[in-house]
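Peer 1: Okay, here's the prediction I keep looking at, along with the sequence it came from:
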Amino acid sequence: MEAAGYRLLLREPAWEEHRLLKGSQPGVNLHVFSAGARDIPLMLRMRDWLRANDADRALYAATKALAARTWKYVQHYADAKTAVISGILARAEAAAPSTGGGATRAGR
């Protein structure tokens, strides 16, 4: 990943071997998890919902703009966007066919 221009920012082995990498061209945050991680279906549901829902995509983009602020800890940024992400996920879950699982860890 480093050869592709990403740098490692965060390791969270206890959360599905989560790694956060930062890319500069384009400027993105890349989240990497171990195979079979429990949160992957939730993240894919969020992705698919945002692709299909203009209003929530705009809301999410506005919320992500919080990242431009200076945060003492990245968790403060995650906490600041939790309510918006929880709401978006609730709408996505309500619109999706039942899969037997609920939304979790929305603030990540």
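Peer 2: Received, thanks. Numbers count the residues shown, from 1 in each chain.
Peer 1: C-alpha only now, for contacts and for neighbours.
Peer 2: OK.
Peer 1: where do the strands sit along the chain?
Peer 2: Taking DSSP state E as the test, the strands found in the chain are 6-12, 18-24, 27-32.
Peer 1: alright, now check it against this:
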Amino acid sequence: MTTEEIEAANLGAAPKLNGQVTLREHDPRWSEVFAVEAASMGERLGALDHRVEHVGSTSVPELPAKPVIDMLLIVPDSGDEESYVPPLEPLGFTLAIREPEWYEHRVLRKRFPDDRAHSAETVNLHVLSAGCAEIDRMLLFRDRLRTHEGDRTLYADTKRGLSRQTWEYMQNYADAKSEVVAGILERAAAEAG
């Protein structure tokens, strides 16, 4: 993404990194944080048809990650923010990113206090509509890394190498992994298909 695209997608000022990315070795408590947050969301979303998945590097055992729990909320219409944003706000979630031109993608963020009893700092809740192709891609990537040591090692090495560089935005770091991610997805799709 360009700087203009990053700034346009963020509600308010896009947070700048202007430094290196901090990675931590996998912490099994990350899956516990996910389970607690998913259960709380389920209670708050009530009758809204939805599904919650743990995605991103914290969802893959043995993979280093930023201390950010990436979650995926699948709803009937991610563009209908009123159906899920107000119910999640009392849990500490705030709408941070709106990308209507990219699958009506939304991101809500929750920051944990410094006295938390686990090693996660933040939750990034990605919201997509049921049937969106990006959902399948995210889950295919996660599942491939969980089950294929070679691709998991390749991705871990890539992350570690890139984390030592200086990035203006976290999105720049994420975009730098695109070629490796595409290769992993291609192998996963070939085996699945």
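Peer 2: Right, received. Where do you want to start? The shown structure was predicted, so the numbers you read here are calculated from the model rather than taken from an experiment.
Peer 1: Can you pull the TM-score for these?
Peer 2: The TM-score (TM-score structural alignment, normalised by the length of structure 1) is 0.66; 97 aligned residues with a Cα RMSD of 2.7 Å.
Peer 1: re earlier: pick the most buried one from the strands of structure 1.
Peer 2: Across the strands of structure 1, averaging neighbours per residue (mean count of other Cα atoms under 10 Å) puts strand 18-24 on top, at a mean of 16.
Peer 1: ok, average deviation of it from structure 2?
Peer 2: Mean deviation of strand 18-24 of structure 1 from its aligned counterpart in structure 2 after superposition (mean Cα distance after the TM-score superposition for structure 1): 2.8 Å.
Peer 1: helices and strands around that strand, which ones?
Peer 2: strand 6-12, strand 27-32 (3 or more Cα pairs under 8 Å, 6 or more residues apart in numbering; DSSP states H and E).
Peer 1: mind putting these in a markdown table, distance to Ala65 of structure 1 included?
Peer 2: What follows is these, written out as a markdown table (distance: least, Cα to Cα, whole Å):
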| stretch | distance to Ala65 of structure 1 |
| --- | --- |
| strand 6-12 | 19 |
| strand 27-32 | 13 |
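Peer 1: which one of those lies closest to Val84 of structure 1?
Peer 2: Smallest distance to Val84 of structure 1 across those (Cα to Cα): 18.6 Å, for strand 27-32.
Peer 1: which residue in structure 2 lines up with Gly36 of structure 1?
Peer 2: Counting by TM-score structural alignment, Gly36 of structure 1 corresponds to Gly131 in structure 2.
Peer 1: and its match, how many neighbours does it have?
Peer 2: 12 (other Cα atoms under 10 Å).
Peer 1: Phe112 of structure 2 now?
Peer 2: 15.
Peer 1: and it, how far is that from Ala120 of structure 2?
Peer 2: Going from Phe112 of structure 2 to Ala120 of structure 2 by Cα to Cα, to the nearest Å gives 7 Å.
Peer 1: Ok, Met170 of structure 2 next?
Peer 2: Distance from Met170 of structure 2 to Ala120 of structure 2, counting by Cα to Cα: 17 Å.
Peer 1: now do Pro87 of structure 2
Peer 2: 23 Å.
Peer 1: do the same with Leu154 of structure 2
Peer 2: For Leu154 of structure 2 relative to Ala120 of structure 2 (Cα to Cα), the value is 24 Å.
Peer 1: Ok, Ser40 of structure 2 next?
Peer 2: Taking Cα to Cα, one finds Ser40 of structure 2 at 17 Å from Ala120 of structure 2.
Peer 1: more crowded one of those two?
Peer 2: Ala120 (21 against 13).
Peer 1: pretty sure that one contacts Trp30?
Peer 2: Yes: between Ala120 of structure 2 and Trp30 there is a contact under Cα atoms under 8 Å: 6.7 Å.
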